[in-house]
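Trainee: Sequence first, predicted model second:
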Amino acid sequence: MSQTIATPPTVRLDSDVVGKPISRPEGPAKVSGAAKYAAEFSVTGPLWYGYVVSSPIAKGKITKIYADEVLAIPGVQQVFSHENVPSLAWFDRAYKDDVAPGGSPFRPLHEPEIMFSQQPVALVVADTFELARYAASVLRIDYDVAEFNTNLEVAAPKAFDAPKGKTGFVPPPKPKGDVEQAYADAPHKVAGEYVHHAQHHNPMEMFGTTVDWLGDGKKMKIYDKTQGAPNVQQYIAKIFGLSKEEARIISKFTGGGFGSGLRPQYQVFMAVLAALELEHSVRVVMDRSQMFSMGHRPHTVQDIRLASDDQGYLQAMEHNALAETSQFEDETETVVNWSGILYKVPNSQFDYKLTKIDVNTPADMRAPGAATGSFAIESAIDELSYKAGRDPLDFRLLNYTYTDPTENKPFSSKRLDDCYHEGAKRFGWDQRNPEPRSMRDENGLLVGWGVAAGCWDASMQKAAAKAVLAADGHLTVSSATNDQGAGTYVIMTQMAAQTLGLPLAQVTFELGDTEMPEAPVQGGSWTANSVGAAVKDACQAVGKKLLKLAQKMDDSPLAGVDFEDVQFADGHIRANEDISRSVAIADILAASGEAKIEAEGKAGPNPINMLKYSMHSHNAVFVEVKVDEDLGTIHVTRVVDAVAAGRIMNPKTARSQVLGGVVWGIGMALMEEAYLNNDLGRYVNHNYAEYHIPVNADIKKIDVIFVEEEDDIASPIGVKGVGEIGMLGVAAAVANAVYHATGKRVRELPLTIDKLL
């Protein structure tokens, strides 16, 4: 009697750790103080300290520096200024870092001209920090003061089209249809000017650099506060004519950056300059007020015109923006494009211009351009919904677009509609009374509910990683990427562990060192997908080597099995079709006699997908505010932020990212504003006491929803990133909720008491 033997079914063991809420492995080091930041590292031999002297004027020229008076103080080692800084060839060629805008970048201590208030004009180096600070405070400098202008409105007549070519800048979409005629004919229309003034990053860790002079030629270890060690290395190596071995940049932990650390800041140049000239270890740390001289979200004025028909369908959209830049660089942001991406409208026109004023170059700041543009368009859309007699949420769904109108491309994925529905359900939007000033709480406070949407690029950058599997079974993966608090350490550990089926305890991820494989700056929400894909590629390369070694073992159960037909799980390599055909990775390593198995991996954007698809993450934000109409005080009491951002690698750290974004959105809406005194040409509230940001008492309930979304087009690992998207729409939703509560529409941020009263 013959017997049929069934083929074992394909079984996939559940060994996924990607997508699980795993805690940060570096968490204990951070809370215990063991984690070292740029200004905390020990050095070889004694350490000298540098303190930066900042210009008190906004424009002019240094005529004399009385350095001899300071050099006479015992313990003062040197005063660096344009008078004694050596000629640097790459400075003369206006060397740019990886994320520099167009124009000629600022060159510290290069010339006597003053181009902005708080410009660094000297560096005093002394034996101790206290002495360096004192000597800097008594250093006398004479200036010739020139006429200046720091007022955007005054400079507006000299506005010009933003130059193309800056990384990340997308020129405004081409016009469609006839906006003028459509606007004139439409029954419902809105026109308004939307303004926010300069906002500053204010990360907790101030910019600082510790240069460890190793005494071997020009060899240095440079510990820098940055969002991209490789970018700083390229900048420093080119300017000073150093090799990569001589200028090793290390940045293991970054105490917040939000975009301020994308470019090398001037303290790293000064610290390296001093170390090279003095042949000594040097530390330079900025103070809080000096942090206001290192870039900001640019003051921007936006004009919007919207119109709809009687049913609420958009007929016309015009969105124009005017932003500031410095006199020497053309900092650009993608501001107006998001309006065209979010909504379907037959007649549209967009414009984005810059004008030069006497300030330092603005800088990318969390969701650059999009945070600015989304406030304006989402406020205007809300206002038009009332004019058209439609619920603000229904109005957005009515004008929903399933393709990108600006590029005539399909989205790689888009679940904004599900964000609307799931967020509305969680928030209880159906209980909203549509009439402004119609809702009050038990204490008589006016209650308002607002909604807004957001959109952010899902982009990838080139990245590389290295994986080393030791004989004891421990896997170490490395990449020169950064972690400014986003959770890079943990999500890369998860990716590596899952790819090779190892327990998390057997995996270590290392970052922030230019001796590691190169990675892009951490910004743009591209770290998770770019570096994550490179980590997976490196680990798969190790896996292929493991499989070959396993197949060399006597009577190998994996003989003849292709890599595509195996799975790595539970510390084993198993055949997909019969998981009993299995070899333990520990046994493979023992049998091989190899001390380690290592491989490098890389990843980058798919140019074909970039041509064929529009790739974005989306969110919908619902906000409740309570307003005391006698005092004009506003409290954000509830927020629901529903996010569709592809695969979520770690819902715990991703939720933390969105929470931080919501808090910042609340700060942008109600508090954050740098006061630029145009008579002095400087920001006058350059401290934590007067530059207001939310504190614990300002933040109530925040609910985060991650809408399930698969997108292998946007990235090979299905990830889009959540760093920016969680902030978008929040400021507009707050302003819209305030209108619903009070009946007053405020178009200028921050929405302070005086504007409401």
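Mentor: It's in.

Trainee: only C-alpha atoms for contact and neighbour calcs from this point on.
Mentor: Will do.

Trainee: what sits against the residue nearest to G721 when sequence neighbours are not counted?
Mentor: Take G721 and drop its neighbours on the chain: the residue closest to it by Cα to Cα, 6 or more residues apart in numbering is S525, 4.8 Å away. By Cα atoms under 8 Å, 6 or more residues apart in numbering, the contact set of S525 is 458-459, 720-724.

Trainee: which of these tops the neighbour count?
Mentor: With neighbours defined as other Cα atoms under 10 Å, the most crowded of the contacts of S525 is K720; it has 34 neighbours.

Trainee: can you give me the helices in the stretch 201-350 of the chain?
Mentor: Under the criterion DSSP state H, counting those that start in this stretch, the stretch 201-350 of the chain carries helices at the ranges 229-240, 266-278, 337-342.

Trainee: and A135, which of those helices is closest to it?
Mentor: Across the helices of the stretch 201-350 of the chain, A135 has its closest neighbour in helix 266-278 (16.1 Å, Cα to Cα).

Trainee: Okay, the residue nearest to G721 and P298: tell me how far apart.
Mentor: From S525 across to P298, the span is 20 Å (Cα to Cα, to the nearest Å).

Trainee: Can you list the residue ranges for strands in the stretch 401-550 of the chain?
Mentor: Using DSSP state E, counting those that start in this stretch, the strands assigned to the stretch 401-550 of the chain run over residues 403-404, 409-410, 446-457, 463-470, 475-479, 507-511.

Trainee: next up, a second structure to put side by side with the first:
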Amino acid sequence: MSAYPKQPQVPVAEPGTGHVPTGTGTPRIDGRAKVTGQARYAAEWPATDLVYGVVVNSSIAKGRILGFDLDAAQAVPGVLKVLTHLNRPHMRGAGIFYKDMTAPAGSPFRPLYDAQVRYSGQPVALVLAETFEAARHAAGLVEVRYKTEAHETNLVASVERAREPRKMKAGFSAPPKDKGEPNQAFAQAAHRISADFYSGVEHHNPMELFASTVIRDDDGHLTIHDKTQGSQNSRWYVSHVFGLPKRKVTVRNAYVGGAFGSGLRPQYQLPLAVMGALALERSVRVVLTRQQMFTFGHRPETVQRVKLAADADGTLRSIWHEAVAETSRIEDYVEVVVNWSGQLYACDNVHVGYKVVDLDQYTPIDMRAPGASHGMHALEVAMDELANEVGIDPLALRLKNYAETNPADGKPFSTKALRECYRRGAERFGWADRAPLPRARREGNEWVGWGMATGQWDAMQMFARAHAELHADGRLVVSSAATDIGTGTYTVMSMIAAEALGLPLEQVTFQLGDSTLPVAPIEGGSSHVSTVGSAVDGACAKLRRQLLALAAGTQYSAFNRAGLDDVVFANGTLALRDDPASAIALTTLLADAGKASIEAKYLLLPNVLKQRRYTRATHSAVFVEVRVDEELGTVRVMRVVSAIAAGRILNPTTARSQIIGGVVWGIGAALHEHTESDHRFGRFMNHDLAQYHVSVNADIHDVDVLFVEEDDRVVSSLGAKGVGEIGLVGVSAAICNAIHHATGKRIRSTPITPDKVMA
């Protein structure tokens, strides 16, 4: 039996790191492995007799495949097989693709399933060869005959077809019914604004290309190294789609080079690589190109209308917000776009609405802060417009309408330190010195403007399991099938476990990224720390009880009547809280009991009854300074202050990096990330990083992050929420508002490219 590569060495803290309590800034324990090349990603796993697969994509947007000419491709030396819908391995019936366990729920696209072409760039064939070069060359020789059909990819031209979504995915909250009389209140108010907004398509561009390496053992077992945000999600998908027993499939994702939503669902390289392995009974690797990564989903194009009305003093009287977004013909993709407008500010009259238009494109996919990124952009730009209309400072308008409880349902917030975000962010930025009118300050050829916006995102908790085992030599190994997409999961989970048992960080190993580990949700929605972290804490709490029982059951009679509140775990010892001299080494406890190790399992189930009584959210206040050259149309974001309220911050170092990353992405969304479509062909045209500009070092200047103190024991036992999404929300709106303050021009479509500034 041939051996497949073992699970990679799990990163641990550098020797001598010592005790690091949560709340302390701690470098990533996986950092050394990544910068030295020891960390292996999905496309880097070696295998004996590895076959390389290259995908052939459709050149039409809609139609049917009439046939293939494969002679030239199959004549290339080294080519083993060309898979199409005509000769692929058996896949189970269509219904299996509709199971809700394939997260996010819906009707995932089925590659090579039939002759129908549903979007431009759809995979239509897979060339399998002994070398990557042979497979790539042969893929260019595959000829496909099509019968084309009329397609529609233009959302703006199709808005009249907008409809209510047919089926809501799990976790989606439909817009609530009208509150009060929003139309009447709007008509009667002293100040009114009405604005239309457009958000263009954005594409994911994580550094790591999407790849799957399927390593086939002699007994048919498949070990799959996949770029995914959930190893168990991918394993479930493969097992059910191909009818393979669970024991026959292991999925691993020890290291993931970024994803932020693009890896929530299995992307099409995964089933294609499995098809190749099943067809050839060999190990197969499929890596998508950067161009192909523009073919499997994107942040949806969206049009919105926002109407706000206020009294003379700025008191909001009416909020009216509707959105129309694209979806695919395959399924209804939905996001929470407009609901935020009924939650963020106190108002008695609210209307929110959301519809979709099905187009001949791939289903959109979640992208960092899905829905909120563009939904709150429209609301926050409209609030800035209203402030100008009323003649009040934009921050003062928000404080005037501050909501102490959720205006949509009256529920209290579990914690809400947004007011403190406003205060500290404004103080750090110097907002009090802002000129009240636009076009007040110019330096050289550039106008200088200041803008601000509010951010909000859900604070979620799911269910998860964790396993913890303390060994006789003092090593603690904790495991859960979590994922680290670069957010710091390895580090913060190790910190939680180390603190729970009072161990030096280097004695703790956290295992993740393996479908055989205890169940964990996909890494998404800024919920991993509150979910998996709470499970880790729960498992370690069980170990604490076992250790106290060992102490009480030995000659250490001082512990006989002690409870957990009476003892402390520190420096690898257990001691009575009021008697430091009673300290016993944990290794001594295990040795005296004759135990090689003790272990505990924990199932975290959210306290739904308690949590439902509250609105759980993270908040932010973003302040921005821009410089605008109207002649060149250039916008430079010179300063950003992002004040964040997201519960207890367990690792300020990695949390700060998350917020900076969100700010950078927000700058890209506001100014740079522009997908161009040619609707004649139904195709995205600038499908690479040479023509699709993402923010780089030269685009980013001073980014200042501050965390406001919060401790939310409703969201999690750790008091933590999550910071992945909140760093992005509000950034693009603050930039748009700053551009208006600089120039007096209100630009309501993103990205704000130079032509729009010059116009």
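Mentor: The structure has been received and is ready for your questions. This structure is a prediction, so every number in the text was calculated from the model and none was measured.

Trainee: Translate V287 of the second structure into the numbering of the first structure.
Mentor: With TM-score structural alignment as the criterion, V287 of the second structure lines up with V285 in the first structure.

Trainee: which residues touch its match?
Mentor: V285 of the first structure makes contacts with 39, 50-51, 206-209, 267, as judged by Cα under 8 Å, 6+ apart.

Trainee: Kindly report the same for I73 of the first structure.
Mentor: Under the criterion of Cα under 8 Å, 6+ apart, the neighbours of I73 of the first structure are A135.

Trainee: Same check on the one 4 residues further on?
Mentor: Contacts were defined as Cα under 8 Å, 6+ apart; by that measure Q77 of the first structure touches 71, 124-127.

Trainee: mind checking which helix or strand I73 of the first structure is in?
Mentor: Taking DSSP states H and E as the criterion, no element holds I73 of the first structure; it sits outside all helices and strands.

Trainee: That one pairs with which position in the second structure?
Mentor: Per TM-score structural alignment, the equivalent position to I73 of the first structure in the second structure is V76.

Trainee: swap in T488 of the first structure?
Mentor: With TM-score structural alignment as the criterion, T488 of the first structure lines up with T489 in the second structure.

Trainee: same question, F253 of the first structure
Mentor: For F253 of the first structure, the aligned position in the second structure is occupied by Y255, per TM-score structural alignment.

Trainee: quick one, what contacts that match?
Mentor: Y255 of the second structure makes contacts with 39-42, 484-486, 513, as judged by Cα under 8 Å, 6+ apart.

Trainee: Determine which two of the residues you listed are furthest apart.
Mentor: Put simply, by Cα to Cα the two of those set farthest apart are A42 and G486, 14.3 Å from each other.

Trainee: R577 of the second structure: how many residues sit nearby?
Mentor: Number of residues near R577 of the second structure (other Cα under 10 Å) recorded here: 16.

Trainee: what residues are up against A424 of the first structure?
Mentor: Counting by Cα under 8 Å, 6+ apart, A424 of the first structure has contacts 430, 622.

Trainee: what does it align to in the second structure?
Mentor: Mapped onto the second structure by TM-score structural alignment, A424 of the first structure lines up with A426.

Trainee: For E499 of the second structure, see how far away its match is.
Mentor: Shown here: A426 of the second structure relative to E499 of the second structure, a distance of 35 Å by Cα to Cα.

Trainee: N607 of the second structure now?
Mentor: For N607 of the second structure, the distance to E499 of the second structure equals 24 Å [Cα to Cα].

Trainee: did I read that right, A396 of the second structure in a helix?
Mentor: Yes. According to DSSP: H, G, I helix; E, B strand; the rest coil, A396 of the second structure belongs to a helix.

Trainee: quick one, helices of the stretch 401-550 of the first structure?
Mentor: Taking DSSP H, counting those that start in this stretch as the test, the helices found in the stretch 401-550 of the first structure are 416-427, 488-500, 527-551.
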